[in-house]
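In: pasting the structure only:
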């Protein structure tokens, strides 16, 4: 009878350990997915920052130019 009572707590403990292993596995998978998402977002941010730098370099220096006329802003069809 001591064998039957001994195996029951062992089975319960084994089931709890298996449940924890499953949760840990899902947690690891989620962490890997989140890491990949953050990595891709950082790549996108880096590309956008580089593009912004290039666009700023292409802008003409407006500080040295004289005052602009509203006629300069009119589209050519007027």
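Out: Okay, I see it. Just so it is clear, the model here is predicted, and its values are computed rather than measured.
In: Could you use CA atoms for every contact and neighbour count after this?
Out: Noted.
In: Show me what the helix or strand that contains residue 32 is packed against.
Out: Assigning secondary structure by DSSP states H and E places residue 32 in helix 2-58. For helix 2-58, there is no helix or strand it packs on, judged by 3 or more CA pairs under 8 Å, 6 or more residues apart in numbering; DSSP states H and E.
In: Following the chain past it, name the next helix or strand.
Out: Downstream of helix 2-58, the next assigned helix or strand under DSSP H and E is helix 70-73.
In: ok, second structure coming up, stack it against the first:
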């Protein structure tokens, strides 16, 4: 194998390794963001559930206290 060809292959390999590392880092950051968004969504869903539970305690025919 010629020296020039070997150098080109090494350059390609180095570029691919660098690209793979960048993609892996990006994927990791995206997964962290997805996990944070899922947790935030769970918290919001729980808050909505609590508010709905509080709201369902009052009867629709009941007169509000300010009347």
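Out: The structure has been received and is ready for your questions. Here the structure is a predicted model, which means the values were calculated and not measured.
In: Please compute how far the helix holding residue 32 of the first structure lies from its chain's middle.
Out: Remark: helix 2-58 of the first structure is offset 13 Å from the chain centroid, using CA atoms, centre = their mean, to the nearest Å.
In: Now do residue 6 of the first structure against residue 20 of the first structure, distance only.
Out: 22 Å (CA to CA, to the nearest Å).
In: Likewise for residue 54 of the first structure?
Out: Distance from residue 54 of the first structure to residue 20 of the first structure, by CA to CA: 51 Å.
In: Residue 50 of the first structure now?
Out: In this view, residue 50 of the first structure and residue 20 of the first structure are 45 Å apart by CA to CA.
In: what residue of the second structure matches up with residue 43 of the first structure?
Out: The alignment partner of residue 43 of the first structure in the second structure, by TM-score structural alignment, is residue 39.
In: give me the number of residues near that match?
Out: Burial of residue 39 of the second structure, expressed as a neighbour count using other CA atoms under 10 Å, amounts to 12.
In: repeat for residue 4 of the first structure
Out: Residue 4 of the first structure has 8 nearby residues by other CA under 10 Å.
In: just residue 55 of the second structure next, same as before
Out: 10.
In: separation between it and residue 32 of the second structure?
Out: 35 Å.
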